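**Student:** can you look at this prediction? I've put the sequence above it.
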Amino acid sequence: MPLILTEEQTMLQAAADGFLTENAPIAHLRKLRDDADPDGVSRDLWRAFGEMGFAGVLIPEAHGGLGLGAVEAGVIAESLGRTLTPSPFMGSAVLSARILTDAGSEAQQAWLPRIAAGEAILALAADEGAKHAPARIAATAERSGNGFRLNGAKGFVLDGHIADALIVVAKAEEGTTLFLVDPQTPGVEIERTLMVDAHNAARVVLTDVAVDADAVIGAVGGGEVVLEAALTLGRACAASTLTGAGDQAFKVTLEYLRTRKQFGKLIGEFQALQHRAAHLFTELELARAATLGALQAIDAGREDAGLAASVAKAKAGRVAELAVQEAVQMHGGVGMTDEFDVGLFMKRVRVLNELLGDAGFHAERVARSGGY
């Protein structure tokens, strides 16, 4: 399949870029940060996301969504990377929506129309340590009466402090199991953790949290496959956001090279900077191709989609990091000041690199798959 967007996907990209540029430019992030907004996101913007159809891009039409695919979700995620917009898109419209669509009961899928409309925010509580390690879940789910008691601690829960519902990953006797949990349930403690990029995450502590059997998403012990499918999609979308952030940082830098004068010349006329810019351009194109290839593999249901997503996440992460480093360096001393946006891109890329596994995590996955 050609590694280019279709006409319809290109139109979606233009719509997402236009909407976010108008309604949530980088000034929107700065205002939320500087005002110390308690939510850290705009619920009005999230509802507008729903009105535009963006929040329901992956949700089936029967549940009020657009019923589109991973490529379209990646297109929106890339636009979010360009504007650095704080949004529940990843946690709600990608990870949670995929889990509920794949394995949710009829009652649980009642959340899908609310997500699609931008009326509800859901959060996936999976990671527990400093690094992404979905294979090492320590949170437990012990049978109790007709339900379970959940115990454990979760970190890096995207938008967990404002979530209307949590999808908790825990180990039952039968294996990895997913639970839909009301954050107001006794024993659930949630602490917001404002990240360096002014985006949102939370720590969630579960202490003897009692849930009924109907809180189980899918089958008891059957959560690993469902979780992996959602994480694969999330990693590819995270790669899209990294590509968007890296590309926008590159564009900002090119504009600076075209306007900043030093020693009586535009600094973009210096050959050394031209070489660095050309190298970065080619690397961004490679990252974009790897990311689109992974998204297409997910839509095609290919067996190697998980590995393709790992390749994309690792490549996009390294390239975006290169892009923001070059941006700061080429801006000189002013690149380190808060007045210029390039520093915000650097912070965002740093957090995104850790989200759902850094480059080292995914490089190891690919190596192990090859027998190394």
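**Tutor:** Received, thanks. In this text, all values refer to a predicted model and were calculated from it rather than measured experimentally.

**Student:** only C-alpha atoms for contact and neighbour calcs from this point on.
**Tutor:** Fine.

**Student:** what about residue 142, helix or strand, and which?
**Tutor:** If you go by DSSP states H and E, residue 142 is part of strand 140-144.

**Student:** report all helices and strands that that strand contacts.
**Tutor:** strand 147-158, strand 165-172 (3 or more C-alpha pairs under 8 Å, 6 or more residues apart in numbering; DSSP states H and E).

**Student:** nearest to residue 348, out of those strands?
**Tutor:** Counting by C-alpha to C-alpha, residue 348 lies closest to strand 147-158 out of the helices and strands packed on strand 140-144; the figure is 13.9 Å.

**Student:** need the contact partners of that closest one.
**Tutor:** Contacting residues not belonging to strand 147-158 are listed as 88, 90-91, 123-130, 138-143, 170, 200-214 [C-alpha atoms under 8 Å, 6 or more residues apart in numbering].

**Student:** residues in contact with the helix or strand hosting residue 44: which ones?
**Tutor:** Element membership of residue 44, judged by DSSP H and E, is helix 43-52. Contacts of helix 43-52 from elsewhere in the structure, counted by C-alpha under 8 Å, 6+ apart, are 23, 24, 55, 56, 87, 88, 115, 116, 117, 118, 119.

**Student:** equivalent analysis for stretch 241-252, please.
**Tutor:** So stretch 241-252 is contacted by 74, 77-84, 280-281, 284, 287-288, 316-317, 319-321, 323-324, 327, 342, 345, 348-349, 352-353 (C-alpha under 8 Å, 6+ apart).

**Student:** turn the contacts of helix 43-52 into CSV, columns for neighbour count and distance to residue 242.
**Tutor:** Below are the contacts of helix 43-52 laid out as CSV (neighbours: other C-alpha atoms under 10 Å; distance: C-alpha to C-alpha, whole Å):
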residue, neighbour count, distance to residue 242
23, 13, 21
24, 20, 18
55, 32, 19
56, 31, 21
87, 24, 15
88, 26, 16
115, 28, 24
116, 32, 24
117, 21, 26
118, 27, 24
119, 19, 26
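
**Student:** next, the one to line up against it:
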Amino acid sequence: MDFDFTEEQRLLRDSVGKLFASRYADFEKRKAYAKLPEGFDRAVWAEYAEAGLLALPFDEAQGGFGGGPVETMIVMEEIGKALALEPYLAAIVFAGAVLRHGSSAAVRDEVIPALAAGETIVAVAHTERSSRHDLEDVTTTAKRDGDHFILEGEKSVVLGGDTADWLIVSARLAGSRRDRDGIGLFLVDAKAEGVSRRGYPMQDLLRGAEISLASVRVPAARQIGDLAVLERARDETIAALCAEAVGAMEALVGLTVDYMKQRKQFGVAISVFQALQHRAVDMYVALEQARSLAIFAALSVADDDAEARGKAMALAKAGVGKALHFVGQQAIQLHGGIAMTMEYKAGHYFKRLTMIDTMFGNADHHRRRLAA
């Protein structure tokens, strides 16, 4: 099978790489972005839009470019290398997938062009305090009231939720807490009466939010899907996370090898010691194994068979999770104490990789899915 990129895909990779090099090559810039009230720079987000990245996965009818999972993989790998802070994963990959697969034409025409232009941000509010990785564990309720639904409940750790203009909220229409049936997705105006948010920086400096919904009225026309739509969007996001992890690991391996060539012990660079060379090679092997799994995920995620797609994503997430832990831990060990400081980049890569592992289930969770 030919895994080479097309000419257009190579051009995309090069242009995205140049964008992030201009904005993130200087690590001090990332620190400055993180200190802004929203946790990222809106000017950089506008550059994403200008470069066509925000429109990439959407249909041309909504102002998009009709890109597929491979194009998303290319962008996410560059985001991983740069440790970018903008809510691309939350708004374009995850929320964008829900909008593409679940919403009506009217909702798509209302929201997607503004999202693709960088004028609005959408976040998915699905996690609850006791739900862990189970999308069907939902206690937030949606009760019909004429041509509206009334939403009641709370959502936790909503990625990008404090800066979103729209929230896609999972809520229970019927059934008990863990029933797979009876779950709906609703597009909620983040400024609607009854919506309250508390934002905070997470360990990797991306933003999360706790969201409360108190008698929030949502038009029935803004019910945009069900659990199957949410699971498909999750699978697409897992594939994107695998690609981001590969980008972060590639940067971390390069950073570690460069450090080994500079750090001296007993009057020589530590890169001359064979035992440490072997550890660096093992890091590279783990990286390339993860890269193969990320490609596999990108090529499998468009499968309409939900069971087969889910198994493929579990396999990729489990394997990438194993690799990212190994690469991250080895990088910390080979750097020594400097890798634990906030001033140096290596520790920030390890934090992001750890967060990637926990999102939508860590490696152990997905191994259990495969064994079930």
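**Tutor:** Looks like it arrived, so ask away. In this text, all values refer to a predicted model and were calculated from it rather than measured experimentally.

**Student:** still on that earlier bit, the contacts of strand 147-158 of structure 1 in strands, which ones?
**Tutor:** Among these, the ones falling in strands (DSSP state E) are 123-125, 140-143, 170, 200-212.

**Student:** can you tell me the centre-most residue of structure 2?
**Tutor:** residue 89 (3.8 Å; C-alpha atoms, centre = their mean).

**Student:** measure that residue to residue 129 of structure 2 for me?
**Tutor:** Taking C-alpha to C-alpha, to the nearest Å as the measure, residue 89 of structure 2 falls 21 Å from residue 129 of structure 2.

**Student:** can you check residue 365 of structure 2 too?
**Tutor:** 17 Å.

**Student:** again, but for residue 227 of structure 2
**Tutor:** Residue 227 of structure 2 is 18 Å from residue 129 of structure 2, by C-alpha to C-alpha.

**Student:** look at the two and report which has more neighbours.
**Tutor:** Neighbours around residue 227 of structure 2 and residue 129, counted as other C-alpha atoms under 10 Å, are more numerous at residue 227. The numbers are 18 against 13.

**Student:** run through the helices of the stretch 251-372 of structure 2 in chain order.
**Tutor:** In the stretch 251-372 of structure 2, the helices defined using DSSP state H, counting those that start in this stretch lie at 274-300, 306-335, 345-358, 363-371.

**Student:** save these as TSV, and put in distance to residue 151 of structure 2 and mean neighbour count too.
**Tutor:** As requested, those are exported to TSV (distance: least, C-alpha to C-alpha, whole Å; neighbours: other C-alpha atoms under 10 Å):
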stretch	distance to residue 151 of structure 2	mean neighbour count
helix 274-300	35	19
helix 306-335	28	21
helix 345-358	28	21
helix 363-371	30	16
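
**Student:** can I get the ones you listed in CSV including distance to residue 199 of structure 2?
**Tutor:** Formatted as CSV, those follow (distance: least, C-alpha to C-alpha, whole Å):
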stretch, distance to residue 199 of structure 2
helix 274-300, 31
helix 306-335, 27
helix 345-358, 17
helix 363-371, 27
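
**Student:** among those, which comes closest to residue 160 of structure 2?
**Tutor:** helix 345-358 (14.3 Å).

**Student:** got the angle for the closest one vs helix 363-371?
**Tutor:** Orientation check (axes from the mean of the first three to the mean of the last three C-alpha atoms, to 10 degrees): helix 345-358 of structure 2 against helix 363-371 gives 30 degrees.

**Student:** contacting residues around stretch 355-366 of structure 2?
**Tutor:** Contacts of stretch 355-366 of structure 2 (C-alpha under 8 Å, 6+ apart): 132-133, 203-204, 234, 238, 241, 245, 314-315, 317-322, 324.

**Student:** do that again at 6 Å, thanks
**Tutor:** The contact list for stretch 355-366 of structure 2 (C-alpha atoms under 6 Å, 6 or more residues apart in numbering) reads 133, 314, 318, 321.

**Student:** next, residue 186 of structure 2: secondary structure please.
**Tutor:** With DSSP: H, G, I helix; E, B strand; the rest coil as the basis, residue 186 of structure 2 sits in strand.

**Student:** any idea what it aligns with in structure 1?
**Tutor:** Using TM-score structural alignment, the partner of residue 186 of structure 2 in structure 1 is residue 179.

**Student:** ok, now how distant is its match from residue 150 of structure 1?
**Tutor:** Distance from residue 179 of structure 1 to residue 150 of structure 1, by C-alpha to C-alpha: 9 Å.

**Student:** quick one on the thing from earlier: which one of the contacts of helix 43-52 of structure 1 is nearest residue 253 of structure 1?
**Tutor:** Set against residue 253 of structure 1, the nearest of these by C-alpha to C-alpha is residue 24 (20.9 Å).

**Student:** the closest residue to that closest one other than its chain neighbours and residue 193 of structure 1, how far apart?
**Tutor:** Using C-alpha to C-alpha, 6 or more residues apart in numbering and skipping the chain neighbours, the partner closest in space to residue 24 of structure 1 is residue 85 (6.2 Å). Distance of residue 85 of structure 1 to residue 193 of structure 1, given as C-alpha to C-alpha: 17 Å.

**Student:** ok, those two, which is more surrounded?
**Tutor:** More crowded of residue 85 of structure 1 and residue 193, by other C-alpha under 10 Å: residue 85, with 26 against 19.
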